[in-house]
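>>> Sequence first, predicted coordinates after that:
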Amino acid sequence: MATGVESGLAPVLGFALVGALGVGSQWLAWRLRMPAIVLMLAAGLLVGPGLGLLDPARDFGDLLQPMVAIAVAIILFEGGLSLDLHSLSDAAKGVRRLVFVGAPLGWAASAAALHWVAGLSWETSAVFGGIMIVTGPTVIAPLLRQARLRRRPAALLQWEAIVNDPVGALAAVLAFEIVLVRETSAGPSGALFDLILGIGIATALGLAAGWGLARAFSRGLVPEYMKVPVLFASVLAVFAVSDHVLHESGLLAVTLMGLWIANVELPSYVELRRFKEQATVLLVSGVFILLAANMSRETLASLDLRAALFVAVVILLARPVAVLLSLTGSNVPWAERTLIALTGPRGVVLVAVAGLFGERLAEIGIEDGARMAPLAFALVGATVVLHGFALGPLARLLGLSAADRPGVLIVGGAPWSVALAKALAKLDLPVMIADPNLAHLRGARDAGLETFFGDVLAEEAEHRLDLVRYETVIAATDNDAYNTLVTTDLGPEFGREKVFQLRRVRTRSRRHALPATLGGRPIGADETFAEANARVQDGWEFRVTTLSEEFTLTHWRETMPQAIAVAELKNGALRFFGPEEEEGPAGGPGAKIISLAPERSERKTAATERASRSIDPGQGGR
């Protein structure tokens, strides 16, 4: 493997380095607005074959494969845990086509590309082609988060990735069993029996574990503080037992287990899923760093022009043909078919499973099985980089991006909310006002604003509201408790720095002060609902001011000394402010400041004159 530091790192130092690189890559990608997977891949290659600081096979020894296998199992369980069947309603037919028709077509097309383009034997091509069905849930999730697709194409890609992951692994198992029968004296009936038995046990284990945990959690048999540990232990046990019966069947078992738990409406489901998401971020980061660092310079050097041609054929021909044929006659529009056909990123499961089966094929005398690992890594690297940078622009080109500009969801339809929404709409920003009281939305509808009648925390809102369009939430209803509930519930999804609420009436009292973990950030002048709306009723208005080299931030402050800066749109990024001075606008040419300011004097004078004429007794009597 990688050379450079012959003595190697101590395992503890190795773990620390992997964690620092993984989390550091995620943070840097967030700061630079880049695909995190690209940076993780680059970091692994740098410390592995590049500098030789980390060689996982050397530093972790026999623990490497079990570590990767367990991490992949937990990642797939979390993927199953995110598959709510209600979200499949408008994408069900497309998902069925992609799984039942697209997967076999993809298997055949990939095997053909491997044999005729990469030059592998049919035996190796059949096994590797089965693994290539996998489109990588470890890659799709961060890509979708970055690209901000519309709901249906995002659901299609996510469901295909999660469902096809265990399907691809089992397809490889089936192909390997067939090759094993041909190359050895093993009987075909015995191999087929083992395969059917393993799949049956995996399915039974996964569903039984999901059912048992759901019953135990809902009946209070497990205390809250032990639910996550019990969940982790159960995942590991199910994966280990199923994998012992039939290798790679554990992936199917844990996926089904997560799918069952996701659809039984557990009271603590949201907390479980959020913790799992956080654990998955760490695991995806770690696995990518490990697999990239585990590549040797010799392996990378073996990737020649033929390997590059193979990758190009898979991306531009094999994947699109399989997807377009499987979706023919479906209700999926052509724009969505094109996006899905050109989006097939591969992830850690492909590399891990390909390396395992490559070694097994080589052991039974099929020498080119050793080429599976480097080809898998080349395909993963190419698709990660390509889709990491191209998915967002491609979605915008096809009109499938949820929003090209940062959107704002305002909860509460009072005059203050309507005035702010109208100012944001002038900047062509997606803005919606939601309220569970239909009467409160009258002003927003009269202003031509987009509205949602209902509770944004209700399950129905998840299916009718495309929350991906919005990156900021402002809770501004007349119910302080509801505002706090909305911002607390949506905080983890949007980010604590992106949820705001009007000040609670009793917030200054120590007796009624809430912990910092509850509620959103203050916005504008940090006023209560009554104070904010009274200001609007008194004639204050939201204004949008564009700065330039001639009219700077200093000039704006001098000309509008009473104005309260609420937000700033600069370089496509929208940032809201609180009452703290250091949170104010940065300014600069082209920056647009949204502020709350007193009504202009000339407009106020005209309004006063109109009012006086309307109540003049002489005018009224004629």
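Thanks, I have it. Keep in mind that what you see is a predicted model, and the values were worked out from it rather than measured. Residues are numbered from 1 along each chain as shown.
>>> When you work out contacts or count neighbours from here on, use the C-alpha atoms and nothing else.
Will do.
>>> what about the helices in the stretch 201-350 of the chain?
Ranges of helices within the stretch 201-350 of the chain are 224-245, 249-262, 269-293, 297-301, 305-313, 319-326, 334-341, 348-363, based on DSSP state H, counting those that start in this stretch.
>>> closest one to residue 518 among the ones you listed?
Nearest to residue 518 among the helices of the stretch 201-350 of the chain is helix 269-293 (14.9 Å), distances taken as CA to CA.
>>> buried sites along that closest one?
Neighbour-count burial for helix 269-293, counted by 16 or more other CA atoms under 10 Å, picks out 269, 272-273, 276-277, 280-293.
>>> Repeat that for stretch 430-442.
430, 431, 432, 433, 434, 435, 436, 440, 441.
>>> Out of those residues, flag the one nearest to residue 227.
Nearest to residue 227, judged by CA to CA, of these is residue 436 at 33.2 Å.
>>> shouldn't the closest one be in contact with residue 457?
No: in this structure, residue 436 is not within contact of residue 457 by CA atoms under 8 Å, at 10.2 Å.
>>> mind checking the SS state of residue 565?
Three-state assignment for residue 565 (DSSP: H, G, I helix; E, B strand; the rest coil): strand.
>>> And here is the other one:
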Amino acid sequence: MAVAEAGGLDPVLAFGLVGALGVGSQWLAWRLRLPAIVLMLVAGLVIGPVTGVLDPAVQFGDMLQPMIAVAVAIILFEGGLTLDLHRLSDAAKGVRRLVLIGVPLGWLASTSALHWVAGLSWETSAVFGGIMIVTGPTVIAPLLRQARLRRRPAALLQWEAIVNDPVGALAAVLAFEVVLVLRTATGAGPAVMELLIGIAMASALGLAGGWGIVRAFRQALVPEYMKVPVLFVVLLAVFAVADHVLHESGLLAVTIMGLWIANAGLPSFAELYRFKEHATVLLVSGVFILLAAGMSFERLAVLDWRAGAFVLAVILLARPLPVLAALAFTNVEWKERLLVAFTGPRGVVLVAVAGLFGERLVQIGVEDADRVAPLAFALVAATVVLHGFTLAPMARLLGLTASRLPGVLIMGGSKWAVELGAAFKKMELPVIIADPNNAHLRSAREAGIDTFYGDILSEAAEDRVEFVVYEKLICASDNDAYNTLVATDLAPEFGRENIFQIKRVRDTSSRHSLPATLGGKALGADETFFEANAVIAGGCEFRVTKLSEEYTLEDWRAAQPDAVAMAELGPNGTLRLLGPEDELRGTPGTRLLARLPKRAERRPQKEDTATADV
């Protein structure tokens, strides 16, 4: 409290504290497998109203609202970048109905809950109700990976989140513009005209900004190293000009700009989007910490019984009813409908946008708008905690989980890959083998292993392969360059620690060696494609052994001196693929997968039981 009474933190120190808490909360959530937003909420409240260490209004003064507004604009721009209409047109009928029917019904249901249950005015309810459509891919994606849902319910939830992220914010923007114009214009005619002009100008600016970026990048008018800075500058310019023409229309403009760029087919789009994704993580963390720290006990005191009833109404009525209505008379099974209907975690985008519009509504004289931010925090905390701990059990109860164990994606259909895939399948792990040559997949299909015929980097793979099921990737085709390309391209999605690649033929030559930033980690004995397949053809096999209190890791090593450890599956379901430098943990209950010489003949039954080969 002394820090606060002395005038608060230095602004630079406050910036550092917000960044450290935001990113630190996300890292800790990853380590503990907890929803990051809950930790950020706790961190913001602790340094804000609880201890008084940080008061954003004091540290940043008049710059606080512009900072949040720009951050929200960048977040919504990134949301627009995720909306590839080509991929949406190929999506399932259920996804389209969730967007075309579920969104307006959800807006109406949320607005009704806010007005009739939470007791907000129609003006505030309409704006906040639009924001509540947002579920957010940054919240859904970790939950889907943890729950390991089947393909269709996972696709429904994931695509709904991707599309509704910008659409929900856009609905809030339009509702706010209506409220703003009606309160500031002198009559209905001028109000409608001002609104239409503002929307038209914002749309035109967004389209012009997106078209200009695409044209400049395609014609090489901007060097590669300046593409991201130019993109940021144009984004800020479009936001500022549109906002100047009609207050808050800048959010609409940048969303349309992102939508245009996402569907332009830019060759450098992946790099641009990846950088924007990283920037958004930082901005989302910072905005959430600032909004939580800006709370006061007086504002939190509005969370009375009506707030609790509102949260229950959203979870039990406002979310399920529109989803069930949207998915009615479709080929989506009733179990999948129930799971999607009762899974609607809200995320940081909702809190950020709600906090921004709540302040704006208060400024134009909507008195009850100061309840928007506390209600948003309550809704986010309740839904994230609820769905974070109930999605996986509910999916298992309904029989909608693909697997409770981490899967392995093997790229390349050689004999070595098929034998390894069969061993993983023996461990009851989900396995799929992908190869652009259909003939290479014949042995995998005969072994009963799932296959994908085509380029694993293609859009067809994104639509047909359930990447969320597979935690590890092994690049093991006969083409070293293709292995390196796949390992490098998919590393951000899987995580570099989960990408493995067989040794390149010329890797030992300084002329042909690659930097550590390319390719994947070594696996097993770190052999080339030809060496690994020759060893299998020469009389080796993959075998799975279960350790116990009676048969320890030391016993296994003594009995199998020639074994090359490939992987271990811990008793808690944690899968580790092993390289030549990795040490085995050998916890009792662990299942070891190793390459061993084939047995000349079956050993006595007593010895087989002792080694617990499975």
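Yep, that arrived. Quantities reported herein were computed from a predicted structural model and do not represent experimental measurements.
>>> After superposition, what is the TM-score?
Here the TM-score for the pair of chains, by TM-score structural alignment, normalised by the length of the second structure, is 0.91; 600 aligned residues with a CA RMSD of 2.6 Å.
>>> Please tell me how far residue 311 of the first structure sits from residue 161 of the first structure.
Look at residue 311 of the first structure and residue 161 of the first structure: by CA to CA, to the nearest Å, they are 19 Å apart.
>>> With distance to residue 301 of the first structure and secondary structure added, can I get the buried residues of stretch 430-442 of the first structure in JSON lines?
Below are these laid out as JSON lines (distance: CA to CA, whole Å; DSSP: H, G, I helix; E, B strand; the rest coil):
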{"residue": "430", "distance to residue 301 of the first structure": "48", "secondary structure": "coil"}
{"residue": "431", "distance to residue 301 of the first structure": "51", "secondary structure": "strand"}
{"residue": "432", "distance to residue 301 of the first structure": "53", "secondary structure": "strand"}
{"residue": "433", "distance to residue 301 of the first structure": "56", "secondary structure": "strand"}
{"residue": "434", "distance to residue 301 of the first structure": "57", "secondary structure": "strand"}
{"residue": "435", "distance to residue 301 of the first structure": "60", "secondary structure": "strand"}
{"residue": "436", "distance to residue 301 of the first structure": "61", "secondary structure": "coil"}
{"residue": "440", "distance to residue 301 of the first structure": "66", "secondary structure": "helix"}
{"residue": "441", "distance to residue 301 of the first structure": "64", "secondary structure": "helix"}
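>>> Adding distance to residue 476 of the first structure, write those out as CSV.
Output for these, formatted as CSV (distance: CA to CA, whole Å):
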residue, distance to residue 476 of the first structure
430, 18
431, 14
432, 13
433, 10
434, 10
435, 10
436, 12
440, 12
441, 13
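>>> Wait, residue 120 of the second structure touches residue 367, no?
No: contact criterion CA under 8 Å: residue 120 of the second structure and residue 367 do not qualify, at 9.7 Å.
>>> In terms of neighbours, single out the busier of these two.
Neighbour count, other CA atoms under 10 Å: between residue 120 of the second structure and residue 367, residue 120 has more, with 21 against 14.
>>> In CSV, list the helices of the stretch 201-350 of the first structure along with distance to residue 406 of the first structure.
Shown next, in CSV, are the helices of the stretch 201-350 of the first structure (distance: least, CA to CA, whole Å):
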stretch, distance to residue 406 of the first structure
helix 224-245, 34
helix 249-262, 30
helix 269-293, 24
helix 297-301, 40
helix 305-313, 34
helix 319-326, 31
helix 334-341, 22
helix 348-363, 31
